[in-house]
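Visitor: Following is a predicted model, sequence given first.
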Amino acid sequence: MKKALIILLSMAAAGCSKPGGDAGGEQDGKIRLMTLDPGHFHAALVQKSMYPQVDSVVHVYAPEGPELKAHMSLIELYNTRAEDPTAWEEKVYTGDDFLQKMLSEKPGNVVVMAGNNQKKTEYILQSVEAGLNVLADKPMAINTEDFRLLQKAFAAAEEKGLLLYDIMTERYEITTLLQREFSRLPEVFGTLEKGTPEDPAVTKESVHHFFKYVSGKPLTRPAWFFDVEQEGDGIVDVTTHLVDLIQWECFPGQVIDTSDIELLSARRWPTALGISQFRKATGVENYPDYLLKDVENDSVLNVYANGEMNYTINGIHAKVSVKWNFQAPEGTGDTHYSIMRGSKANLVIRQEKEQNYKPTLYIEPLEESSEYEEALKTSLEKIQASYPGVELKKAAKGWEVIVPDKYKIGHEAHFSEVTKKYLQFLTGGGMPEWEVPNMITKYYLTTKALEMAKAND
């Protein structure tokens, strides 16, 4: 079922507090999921695995249509696969009043959301106000008005002792994990540089594609995915991952307040798609009326999926950018670039042709010496204590971090890792005190960046 990330909103001032809520079905200690309006395949990816704490019966509340059909097809695919099949039992309600039906029946205690982002923030607020925990796909807010609703939802969740959380899968990608771990070794990394707007201390860039394959099959996107009023501009969508990683890597375990952020610049630009590309990605013959505002010359659809922002976080200069193309070249896929600049070395993730389009981490010292090499090899033992099998190989500049295949589980598997973490929060008494304020700051930044980018159009 769809386990979009539920933000843990209930925390005591000094730490964590136990989540609660008035949803039914908790007597046996089981977590019971409800999937609300699953318009994005991320909802199904939450259910690609089973979890011992979670009841196998999932209640789905959604309008009838191709999006629900696609969701159910993926669940059926997971249930019937030859290796390690799941055993989900979906109970579906498709009346026009599906939202109110879910809020009144409440057969579960966790709502999973991944779909049309124009409706999502209101869904989150109503669910929390009804006493339900929420696990929501990103983004949870796509504009300033949504951000204000999200603040209300967090406040309501705190008052009711509920968990509201968003799905940050990129925290579980192995090269990102190792970049974070090496940055915490002063003998290897030194200290994080301050940087400048022209040469930030931290840069994260990602490239994505409208047409792709999911679970081995071509992904059919809903037509509304190409409407930024429903999906959100790129600068408030994928960038949530990148902003989250900067907070999580550079300031681990620290509360980041909105006052710790200064937005310096932001811009956005469109990806132009032809009608044949739109048809291939959606299976829809013609542009719906709500997309005509973005169509020029009767056929070219401009999607504002690309965005960039420059800002400081606790005085550290950071840059985030996201780009969307139609389809990746054969043998490639979405790509990621990341650099953390330290006083002793730069930690760089590259994912280009030289790396066979696989994310690869490099340690590039500012000054190479036998002393540094010895310190690096000694520090590697600390990394290997948590990640056995990780090794170093001399590269053209510095060292390449060699990662065993067992850690390269892939993007789809990261959803189960996020879900497991969320379940720990839900059953173990709460989440760390920094999670909620840092989520609020993240969406404050992305929605402010959109405001600035639009003003600069």
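Guide: Arrived safely, thanks for sending.
Visitor: CA atoms for contacts and neighbours, from now on please.
Guide: Will do.
Visitor: which non-adjacent residue is nearest Leu263?
Guide: Excluding the flanking residues, the one nearest Leu263 by Cα to Cα, 6 or more residues apart in numbering is Tyr311, at 4.3 Å.
Visitor: what helix or strand is the one you found on?
Guide: strand 300-313 (DSSP states H and E).
Visitor: And that strand, what does it pack against?
Guide: Contacts defined by 3 or more Cα pairs under 8 Å, 6 or more residues apart in numbering; DSSP states H and E place strand 300-313 against strand 261-273, strand 295-296, strand 316-327.
Visitor: Residues touching the second one, excluding its own?
Guide: Surrounding strand 295-296, the residues in contact under the criterion Cα atoms under 8 Å, 6 or more residues apart in numbering are 301-302.
Visitor: quick one: it to chain centroid distance?
Guide: Centroid displacement of strand 295-296 relative to its chain, using Cα atoms, centre = their mean, to the nearest Å, is 30 Å.
Visitor: picking that back up, and the residue nearest to Leu263, how far from Leu301?
Guide: The spacing between Tyr311 and Leu301, counted by Cα to Cα, to the nearest Å, is 30 Å.
Visitor: this is the other structure I want to compare:
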Amino acid sequence: MQLIPTVVCLFMATLIAACQSSEKSEKDPAAIRLITLDPGHFHAALVQKMMYEGVDSVVHVYAPEGQDLQLHLNKIQGYNTRPDNPTHWKEDVYKGADFLDKMLADRATLGNAKNVVVMSGNNRLKSDYIQKTVGAGFNVLADKPMVINASTFDQLKESFATAEKNKVLLYDIMTERYEISTMLQRAFSRQAGLFGTLEKGTPGNPAVTKESVHHFYKDVSGSILTRPSWFMDVAQQGEGIVDVTTHLVDLVQWECFPEQIIDYQKDISLTSARRWTTDMSLSQFKAITKQNSFPDYLKKDVVNDSILRVYSNGEINYQLRGIHAKVSVTWAYKAPAGAGDTHYSIMRGTKANLVIRQAAAQQYKPTLYIEAVTGNKDLEASLKAVLPKIQQEFPGVEVKKVASGWEVIIPSTYKEGHEAHFGRVAQKYLDYLKAGKMPTWEVPNMIAKYYTTTQALELAKKAK
């Protein structure tokens, strides 16, 4: 008998909180307002999986009417109505073919808030979206990749210059920096007594290797993800070598040369690059898009009238300040039972190797190992010496002896999952926005990252 009053109370509490948040932002010139532009990828919704202090609960959405927009709104509604820790976003939606012009024209009427345009969708359009948006004086938080080919690389550089001129922040969503095993790999690599120094490596045996495996058919927020048909069109989404590898190239820079400026013209040298396809049947395509046939723009990639070939896989072998690194991404259609997207990474030091494995032996959970190099008999002693320093930053982290060396034991409280990392990135960006600036290394390193990926694509296309 108490169910209806309880539900009413919860509804009223949520409504009051939403109204208070909106009223506060209208009176507070320091408040921040989110604007979503043409959401075509589920990452746009993941930014709103949580609420943020000082951010208006009203989000302005500008997009063409269609399935992409509806899927986005459905996800936001799901977050608002979930039983545990529901959000209270209110989506103010403008639908129309002139959505971009409308957003730019509304710049003066959106209030005194610091406006942040969130972009996650068709990557072919993103370069123009970014350029026009920062040019109009909006801050931009963009999903990767910002550019998908060498022809738009200079346009991205210009956009960063425009953002600086207009005193707005342009930033991409690098979620993998917040994966705890990667954070600890970076932290242990900075302990010279344990790790030594980073090896130089060779093309055949790089000092740093990062491999990522992804899947077209996947579960997101408790349901099977419906992907837009254009996601399989590399002319719109981008090839794998310029898409997911963006994360891996970012991690190489972030871990090997933390908080240091990378000069793409001096510090980066490509050795080799290659690309290959993932083949998808029409029935598989239907399962993830809910479309009954391949659209015309995909016909160029269809063989035998029934098999779609997607250039979703790529590998880059390159040097960064003389350090040999290799990054690769592979897309399968569907993961084995109990598995999901996986990551493998190794940093080779002169005293120890830091290895992340995420296979069946690890129950498909990323696990960090510390392994002695040949001839190093002091690993246990040096590990015990540096562990207290690690624990100062990551309380509760321990190690245990295993056959290959030492496994890093990570408390479950650090294991948030990939979807939660979008909130971490957004919060970091909001902190930058409130401070009015980013660290000096962020922009040049974003430029270096996209130079690496787009030039690798050019090199891969030339390779036989």
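Guide: Great, that's in hand. Please read all numbers here as calculations on a predicted model, not as lab measurements.
Visitor: picking up where we left off before, tell me roughly how far the strand holding Tyr311 of structure 1 lies from structure 2 on average.
Guide: Aligned to structure 2 and superposed, strand 300-313 of structure 1 gives a mean residue distance of 0.3 Å (mean Cα distance after the TM-score superposition for structure 1).
Visitor: which bit of structure 2 covers that strand?
Guide: Counting by TM-score structural alignment, strand 300-313 of structure 1 pairs with residues 307-320 of structure 2.
Visitor: Not counting its own residues, what contacts the matching stretch?
Guide: 203, 232-234, 239-241, 245, 253, 267-282, 298, 301-303, 324-331, 453, 456.
Visitor: out of the residues you listed, which are buried?
Guide: 203, 232-234, 239-241, 245, 253, 268-270, 273-277, 279-280, 282, 298, 301-302, 324-331, 453, 456 (16 or more other Cα atoms under 10 Å).
Visitor: coming back round to it: could I get the helices and strands packed on strand 300-313 of structure 1 as a markdown table with distance to Ala396 of structure 1?
Guide: Converted to a markdown table, these look like this (distance: least, Cα to Cα, whole Å):
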| stretch | distance to Ala396 of structure 1 |
| --- | --- |
| strand 261-273 | 34 |
| strand 295-296 | 47 |
| strand 316-327 | 26 |
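Visitor: out of those strands, nearest to Glu170 of structure 1?
Guide: strand 316-327 (14.3 Å; Cα to Cα).
Visitor: burial count for Gly417 of structure 2?
Guide: When neighbours are defined as other Cα atoms under 10 Å, Gly417 of structure 2 has 11 of them.
Visitor: Now the counterpart of it in structure 1: closest residue in space that isn't a chain neighbour?
Guide: Aligned against structure 1 by TM-score structural alignment, Gly417 of structure 2 finds its counterpart in Gly410. Excluding its sequence neighbours, the residue lying closest to Gly410 of structure 1 (Cα to Cα, 6+ apart) is Glu173, at 7.6 Å.
Visitor: Tell me if I'm right that the one you found and Phe415 touch.
Guide: No: judged on Cα atoms under 8 Å, Glu173 of structure 1 makes no contact with Phe415 at a distance of 10.8 Å.
Visitor: Between the two, tell me which one has more neighbours.
Guide: Set Glu173 of structure 1 next to Phe415 and count neighbours by other Cα under 10 Å: Phe415 wins out with 28 against 17.
Visitor: if I read this right, that one contacts Glu170, doesn't it?
Guide: No: with contact defined as Cα under 8 Å, Phe415 of structure 1 does not reach Glu170; the gap is 9.4 Å.
Visitor: got the residue ranges for the strands in the stretch 151-300 of structure 1?
Guide: Under the criterion DSSP state E, counting those that start in this stretch, strands of the stretch 151-300 of structure 1 are mapped to 163-166, 202-211, 213-214, 217-218, 261-273, 295-296, 300-313.
Visitor: wait, which of the ones you listed is closest to Ser338 of structure 1?
Guide: Nearest of the strands of the stretch 151-300 of structure 1 to Ser338 of structure 1, taken as Cα to Cα: strand 202-211 at 4.4 Å.
Visitor: according to the alignment, the closest one goes to what range in structure 2?
Guide: So strand 202-211 of structure 1 sits over residues 208-217 in structure 2, by TM-score structural alignment.
Visitor: distance from that stretch to structure 1 after superposition?
Guide: Stretch 208-217 of structure 2 versus its aligned partner: 0.3 Å mean (mean Cα distance after the TM-score superposition for structure 1).
Visitor: buried stuff in that stretch?
Guide: Applying 16+ other Cα under 10 Å to stretch 208-217 of structure 2 flags 208-214, 216-217 as buried.
Visitor: for stretch 412-429 of structure 2, same thing?
Guide: 420-427, 429.
Visitor: go on, stretch 36-52 of structure 2?
Guide: Taking 16+ other Cα under 10 Å as the criterion, stretch 36-52 of structure 2 shows 36-51 as buried.
Visitor: So which of those residues sit within helices?
Guide: Assigned to helices by DSSP state H, the following of these qualify: 43-46.
Visitor: which one among the residues you listed gets closest to Thr197 of structure 2?
Guide: His43 (36.4 Å).
Visitor: what's around the residue lying closest to the closest one once chain neighbours are set aside, how many residues?
Guide: Using Cα to Cα, 6+ apart and skipping residues adjacent in sequence, the residue nearest His43 of structure 2 is Ser120, 6.1 Å away. Around Ser120 of structure 2 sit 25 other residues, with neighbours defined as other Cα under 10 Å.
Visitor: Ser120 of structure 2 matches what in structure 1?
Guide: Per TM-score structural alignment, Ser120 of structure 2 is aligned with Ala114.
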